[in-house]
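Participant: Generate coordinates for the sequence data below:
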Amino acid sequence: MSPHKAPDSSRRSDRSRRAICDAALSLVGEVGYARTTIEGIAARAGVGKQTIYRWWPSKAAVLMEAFVDMGTRAAEADGTAGGGEHGIPDTGDLAADLGLVLRATVDELNDPAIEAPTRALTAEGVIDPALGAQFVENLLEPQLQLYVTRLRAAQEAGQVRADIDPRIALELLIAPLTHRWLLRTLPLTHEYADQVVDLALRGLLVQP
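Facilitator: Below you'll find the predicted structure:
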């Protein structure tokens, strides 16, 4: 008989952590952030609530890690683990590249699995400055840097005006989508994303 091996506590903890993250995401999607509780997350994950309190200070912190973890697992499934982000394509056609990414952003923001936790974290980040800073650092900043990189490449290729600050320019692309999504004033569509790209590039591109 093979010798009995003690349970691997680190692996057991990781399974529990992932179960808690999955439970948090699913509950927020089902009942909303306000009605999601630590007790509910613990029950859904099959752990004691003290386990959650031992690892996270609040349900917002649980949701933050769950959202980051969801992105990490998606990257692993796509074979991009270790590389971080997919990046914005550089085909030489800036309008097409940005349009592709903004359309994908529209799809993500309209996906209930992503929309619910994003809205919750955005709202909590306004109330809790520390959480808001973490939200920006862990979730927003990596995405914004992709735009900066792509716009700088377009500058170097002589397509975008040299006097443009890519950090400011990216807001012409991201802010309209975010504004419409937050206020729910009008539908967030691919057609709208295409118009945003067209209007923004009129001010960014080198004119012939």
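Participant: all contacts plus neighbour counts: C-alpha atoms, from now on.
Facilitator: OK.
Participant: wait, what's in contact with the residue nearest the centre of the chain?
Facilitator: Relative to the mean C-alpha position of the chain, the nearest C-alpha, by C-alpha atoms, centre = their mean, is the one of residue 139, at 5.0 Å. By C-alpha atoms under 8 Å, 6 or more residues apart in numbering, the contact list for residue 139 reads residue 68.
Participant: So it: helix, strand or coil?
Facilitator: Three-state call for residue 139 (DSSP: H, G, I helix; E, B strand; the rest coil): helix.
Participant: quick check: longest helix of the protein.
Facilitator: helix 9-31 (DSSP state H).
Participant: Just name whatever secondary elements that helix is in contact with.
Facilitator: helix 38-45, helix 59-77, helix 112-127 (3 or more C-alpha pairs under 8 Å, 6 or more residues apart in numbering; DSSP states H and E).
Participant: what does it contact?
Facilitator: 33, 35-36, 40-42, 44-47, 52, 62-63, 65-67, 69, 112-113, 116-117.
Participant: do stretch 101-119 as well
Facilitator: 25-26, 28-29, 32-33, 63, 67, 88, 173, 177, 181-182, 188-190, 193-194.
Participant: Let's see this one next, to set against the first:
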Amino acid sequence: MTPNRARRNETSRRAILTAAFELLQETGYAKVSIEGIATRAGVGKQTIYRWWPSKGAVIFDAFLMLSEGAEGEPPTLPDTGDLAADLTAVLRDTVVEMNDPRYEQPMRALATEIAHDPELAAVYAERLDGPLKEAKRQRLRSAQRAGQLAEDVDLDVAVDLIWGPLFSRWLQRSGPLTAGYADRVVSTALDGLRPRRSGA
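Facilitator: From the prediction side, this is the model:
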């Protein structure tokens, strides 16, 4: 009986997350409700509340389901030995993701909820943001060992310096988010982070 129950639970869970994501695309976050998700998924509200404490938590898991592999192996960044090329590739991919209509609604919804829900913010930090930041630090740490970054660079600040401008521009809609902008962010950041050469 247990395997069948587990299978039913997983089927219901995926139906709920799919329903949440579909409604988010169709109506926008403000109009999505637990009742609407339950109706679309064909489950009772109590089933949703048994697994998630809030609408924001459901949307977060729906976003993770969309982001294939987000909860699988720990994330890693490319390390070809060319820091500028690796960061440029990663930031360009980030631009594509942020401009993808499938991702924009859930990401904006999550940003809003995280700002007002400390519990969801903690879950987000533990399950997604924290592992991503560690992957970024590891790539920069590798560059430090290769002499491509100054040994005394604060890696947490460096991560914010490299990735922060993209998120800020996207969140505030303060300018076009393009591959060219990502390229400029990388070149500007690395010009300030590279070790100083004596006599230069």
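Participant: List the TM-score for the superposed pair.
Facilitator: The TM-score (TM-score structural alignment, normalised by the length of structure 2) is 0.92; 197 aligned residues with a C-alpha RMSD of 1.8 Å.
Participant: Test my guess that residue 64 of structure 2 contacts residue 57.
Facilitator: No. The criterion here is C-alpha atoms under 8 Å, and residue 64 of structure 2 misses it with residue 57 at 10.7 Å.
Participant: how near is the equivalent of residue 59 of structure 2 over in structure 1 to residue 24 of structure 1?
Facilitator: Aligned by TM-score structural alignment, residue 59 of structure 2 pairs with residue 63 of structure 1. According to C-alpha to C-alpha, to the nearest Å, residue 63 of structure 1 and residue 24 of structure 1 sit 6 Å apart.
Participant: Which of the three states applies to residue 95 of structure 2?
Facilitator: Quick answer, by three-state DSSP: residue 95 of structure 2 is helix.
Participant: Looking at the alignment, what corresponds to it in structure 1?
Facilitator: Checking TM-score structural alignment: residue 95 of structure 2 goes with residue 106.
Participant: what's the neighbour count on that match?
Facilitator: 20 (other C-alpha atoms under 10 Å).
Participant: what does the one 3 residues further on give?
Facilitator: Applying other C-alpha under 10 Å, we find 20 residues neighbouring residue 109 of structure 1.
Participant: Residue 92 of structure 1 now?
Facilitator: Residue 92 of structure 1, neighbours per other C-alpha under 10 Å, totals 12.
Participant: show me the contacts for residue 92 of structure 1.
Facilitator: Residue 92 of structure 1 neighbours (C-alpha under 8 Å, 6+ apart): residue 154.
Participant: Looking at structure 2, name the residue matched to it.
Facilitator: Checking TM-score structural alignment: residue 92 of structure 1 goes with residue 81.
Participant: Name the SS class of that match, please.
Facilitator: coil.
Participant: re earlier: buried only: go through the contacts of helix 9-31 of structure 1 for me.
Facilitator: 33, 36, 41-42, 44-45, 47, 52, 62-63, 65-67, 113, 116-117 (16 or more other C-alpha atoms under 10 Å).
Participant: now for residue 44 of structure 1: what does it line up with in structure 2?
Facilitator: Match for residue 44 of structure 1 (TM-score structural alignment): residue 40.
Participant: contacting residues for that match?
Facilitator: Counting by C-alpha under 8 Å, 6+ apart, the residues that residue 40 of structure 2 touches are 16, 19.
Participant: For it, give its distance to residue 63 of structure 2.
Facilitator: 17 Å.
Participant: got it, and residue 119 of structure 2?
Facilitator: 17 Å.
Participant: circling back: residue 64 and residue 57 of structure 2: who's more crowded?
Facilitator: A direct count of neighbours by other C-alpha under 10 Å for residue 64 of structure 2 and residue 57 places residue 57 higher, at 21 against 17.
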